[in-house]
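*Asks:* Can you look at this prediction? I've put the sequence above it.
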Amino acid sequence: MIELKEIDKGIILIATEYHDVDLNLLFITKNNDNYLLDTSTSIQIKAIIDRLGITPKNAIISHAHLDHAGGSGYLSNQGTKVIAHPITASLLSDLDSSIYSFFPKRYIKWIGKEESEKFIKLIKEELGEPKITSINLPNSDFIKCLDAFGHVAGAIVCQSKGILFSGDEIQGSGIRGKTETNAIPQISSIPEYLLTIYKIIQIKPEIIIPAHNYLPINKRVIEGSEVDKFLYSSLEAVFKLLNIAESILEKPITLGQFTQKLLEEYGIKRKVYPQALITAEAILKYFDRKVKKIKEGDVILYSMK
């Protein structure tokens, strides 16, 4: 499914899907210039461009994950200038960096070898051969991009008129898929993620287009009073996760156990998955001096001091 919807003059929402969740891209045109915001996967990008009916002059990658940067190689080969933050460009500069920034090797012990191999194969297939050709982010009345770290390093959000493309950089209270993708927000840095939310609150966008169907709004186009609801629910989700974590850490626990209990008490019925481990580690880092580490061989236990 690939549908086009005009949000404003010269701003088209490209509504498609990524496995069992929504996936949104934006195409912005003005005079003889245009920008595609995000590039989906290497598998889907050609169909998106065929449906759009035009090869973009420019494409901007919001961050280095496969469902956002995977189409960059194809577009670059078609003559599109592919733009990203310098950190994102570095993360996508070689295969190992592309894979293991998204799925650190240390997670294999918690996910299992067989599942990890499947996940790594998926990343390789959908990321393809990403290519960034410019690190000069636009900053004009037409389109402006801002640092929005926290979900991952090198992440950005882009604004045109009063419309903000937020990508995965703000995640509400999590995501609900059609089958298996129910998830807590994926956060690599709690302080930076909170800073990004506060930054967007100050911008006061009229409309937010998220990359996926984030709760509690669960819509492709967030507007009116739902904008504030989405932004403040994103803050509330962080504080909820931190409160749950403090109670879990009353007794020594491994990272895998901590992540599983975090999911369960947040209300996610799902086994430990890589993105949840990223959030769990970010929470432990946030507490830092309040957390005691007990090491025994290769095992580390965490608990509040």
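*Replies:* Yep, that arrived.

*Asks:* alpha carbons only for contacts and neighbour counts from here, please
*Replies:* OK.

*Asks:* From the contact counts, what lies against the longest helix along the chain?
*Replies:* Longest helix of the chain, by residue count under DSSP state H: helix 225-248. Counting contacts by 3 or more Cα pairs under 8 Å, 6 or more residues apart in numbering; DSSP states H and E, helix 225-248 is packed against helix 190-203, helix 255-266.

*Asks:* mind listing what's buried in the longest one?
*Replies:* By neighbour count on 16 or more other Cα atoms under 10 Å, the buried set for helix 190-203 is 190, 192-194, 196-197, 200.

*Asks:* and the gap between residue 287 and residue 191?
*Replies:* Distance of residue 287 to residue 191, computed by Cα to Cα, to the nearest Å: 11 Å.

*Asks:* Check residue 231 too.
*Replies:* In terms of Cα to Cα, residue 231 sits 16 Å off from residue 191.

*Asks:* Residue 91 too?
*Replies:* According to Cα to Cα, residue 91 and residue 191 sit 21 Å apart.

*Asks:* what does residue 52 give?
*Replies:* Distance, residue 52 to residue 191, using Cα to Cα: 38 Å.

*Asks:* now residue 165
*Replies:* To residue 191, residue 165 is 21 Å away according to Cα to Cα.

*Asks:* What degree of burial does residue 118 show, as a neighbour count?
*Replies:* Neighbours of residue 118 under the rule other Cα atoms under 10 Å: 10.

*Asks:* Comparison target, given below:
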Amino acid sequence: MMRAIYILPALVVLLVLVLSSVFIVDERKKALVLQFGQVMQVKKEPGLGFKVPLMQDVVLYEDRILGLQTQPIEVTLLSDRRLVVDAFARWRIVDLVEFRQSVGTGGEDRAQALLGNILSQAIPEVLGNATQEQVLSQDRGALMNQILTIAKREGAALGVDVIDVRLTRTDLPEQNLEATFARMRAEREREAADEKARGGEAAQRVRASADRTVIELTSDARRQAEVIRGEADAERNRILAEAYERDPEFFAFTRSLSAYEVSLKGGNSSIVMQPDSEFFDYLRSDRGPGGTAAAPAAPAPAVPAAP
């Protein structure tokens, strides 16, 4: 009975010691086994691991790619222009022993702060030798590669690998924004005025060309109309000449009738001429054209006497 009393606590202590000597590392982590602060074992593969109970401790670190967003940094470019820049970096722990010696007990948080300092020094160093056009252009991969090279070199001393660095913002300082916007507005207004002036000049050229074309077409149409009118008059005169040659007396008679029709129309106009004028030859003659007897004239209506 007394033996059972001692065996049971011993089994409990033994079980506790066995359980405390076993640790588990999943696929997202890496582990260091430390004894009094010294690295005794590196566990990179996921699974079970063993350590000396009560003497050794296990510290887990991320095996995944981590991200770092830097604080905004104000840099002076090669053209003495100032920009506010921040960047995003991706990094990963590659050497656990070196990483532990560099960051101590701070772990990933301490590494983030150290990498932030590295980038805060690398970004002004690289962008200080670049122009504003290079920094603000879409094709600024060369600048980011230079920053990445510096970050890789400095990060290797921490036991980490900086995989990528990207510039996420490149803005003007607040105190310079209004002046820059005013200058940009002035430039755009000047460009708009130039475009309007060029447009007005082009419109004037188009109007002048259209007016010239109208004048040319109108002149040509008038010339063609005059030619056609002259040809028609010539044809009319030819026909009249042929008709006159065939029967001059009949031609003179029809022309007189046309003249009578035009001149003897009713209205407010008056005509005064001598009774024996040639205009009334066919009215006085009792013979028609060709020597034939003319039809007797209708009796004139009686005119009432004046009161």
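*Replies:* Here it is on my side, so go on. In this text the structure is predicted, and so the values were computed from the model without any measurement.

*Asks:* After superposition, what's the TM-score here?
*Replies:* Counting by TM-score structural alignment, normalised by the length of the first structure, the TM-score of this superposition works out to 0.24. Behind it: 106 aligned residues with a Cα RMSD of 5.2 Å.

*Asks:* ok, back up a step: next, the angle from the longest helix of the first structure to helix 255-266.
*Replies:* Angle, helix 225-248 of the first structure to helix 255-266, by axes from the mean of the first three to the mean of the last three Cα atoms, to 10 degrees: 130 degrees.

*Asks:* quick one: buried residues of helix 225-248 of the first structure?
*Replies:* Buried residues in helix 225-248 of the first structure, counted by 16+ other Cα under 10 Å: 226-228, 230-235, 237-238, 241-242, 244-246, 248.

*Asks:* when you compare where that helix runs with where helix 190-203 runs, what's the angle?
*Replies:* Inter-element angle recorded for helix 225-248 of the first structure and helix 190-203: 160 degrees (by the same axes, to 10 degrees).

*Asks:* right, so of the helices and strands packed on helix 225-248 of the first structure, which gets closest to residue 75 of the first structure?
*Replies:* In terms of Cα to Cα, the element of those nearest to residue 75 of the first structure is helix 190-203, at 28.7 Å.

*Asks:* Check which helices and strands the closest one is in contact with.
*Replies:* Applying 3+ Cα pairs under 8 Å, 6+ apart, one finds that helix 190-203 of the first structure contacts helix 225-248, helix 274-287.

*Asks:* So for residue 266 of the first structure, which of those sits nearest?
*Replies:* Residue 266 of the first structure lies closest, by Cα to Cα, to one member of these: helix 225-248, at 7.2 Å.

*Asks:* now the closest one against helix 274-287, angle please.
*Replies:* Using the same axes, to 10 degrees: helix 225-248 of the first structure against helix 274-287 is 70 degrees.

*Asks:* So residue 14 of the second structure belongs to a helix, correct?
*Replies:* Yes. If the criterion is DSSP: H, G, I helix; E, B strand; the rest coil, then residue 14 of the second structure is within a helix.

*Asks:* How many residues are close by it?
*Replies:* 12.

*Asks:* For residue 33 of the second structure, see how far away it is.
*Replies:* For residue 14 of the second structure, the distance to residue 33 of the second structure (Cα to Cα) stands at 21 Å.

*Asks:* and what of residue 239 of the second structure?
*Replies:* Taken as Cα to Cα, the span from residue 239 of the second structure to residue 33 of the second structure is 131 Å.

*Asks:* Of these two, give the one with the bigger neighbour count.
*Replies:* A count of neighbours by other Cα under 10 Å puts residue 33 above the other of residue 239 of the second structure and residue 33, at 20 against 12.

*Asks:* Double-check that the more buried one belongs to a strand.
*Replies:* Yes. Looking at residue 33 of the second structure with three-state DSSP, it is inside a strand.

*Asks:* the strands in the stretch 1-150 of the first structure, which residues?
*Replies:* For the stretch 1-150 of the first structure, the strands defined by DSSP state E, counting those that start in this stretch cover 3-8, 11-18, 21-30, 33-37, 58-60, 81-83, 144-147.

*Asks:* I'd like to know which of these is closest to residue 222 of the first structure.
*Replies:* Smallest distance to residue 222 of the first structure across these (Cα to Cα): 11.1 Å, for strand 3-8.

*Asks:* and which of the buried residues of helix 190-203 of the first structure is nearest residue 3 of the first structure?
*Replies:* Scanning the buried residues of helix 190-203 of the first structure for proximity to residue 3 of the first structure, where the rule is Cα to Cα, the winner is residue 200, at 27.2 Å.

*Asks:* Tell me the spacing between that closest one and residue 116 of the first structure.
*Replies:* In this view, residue 200 of the first structure and residue 116 of the first structure are 35 Å apart by Cα to Cα.

*Asks:* Next: residue 22 of the first structure.
*Replies:* Separation of residue 22 of the first structure from residue 116 of the first structure (Cα to Cα) stands at 24 Å.

*Asks:* now the strands: where do they sit in the second structure?
*Replies:* 22-25, 29-35, 38-43, 47-50, 56-62, 66-69, 73-76, 82-93, 160-171 (DSSP state E).

*Asks:* Take those and lay them out in a markdown table including distance to residue 199 of the second structure.
*Replies:* Listed next are these as a markdown table, based on distance: least, Cα to Cα, whole Å:
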| stretch | distance to residue 199 of the second structure |
| --- | --- |
| strand 22-25 | 74 |
| strand 29-35 | 68 |
| strand 38-43 | 75 |
| strand 47-50 | 76 |
| strand 56-62 | 64 |
| strand 66-69 | 49 |
| strand 73-76 | 41 |
| strand 82-93 | 37 |
| strand 160-171 | 35 |
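
*Asks:* Going along the chain, name the helices of the stretch 101-250 of the second structure.
*Replies:* Ranges of helices within the stretch 101-250 of the second structure are 107-127, 132-136, 141-156, 174-246, 248-263, based on DSSP state H, counting those that start in this stretch.

*Asks:* Pull the distance from the second one to the chain's centre.
*Replies:* Put simply, helix 132-136 of the second structure sits 21 Å off its chain's centre (Cα atoms, centre = their mean, to the nearest Å).

*Asks:* Buried residues in that helix, which are they?
*Replies:* 132, 135.
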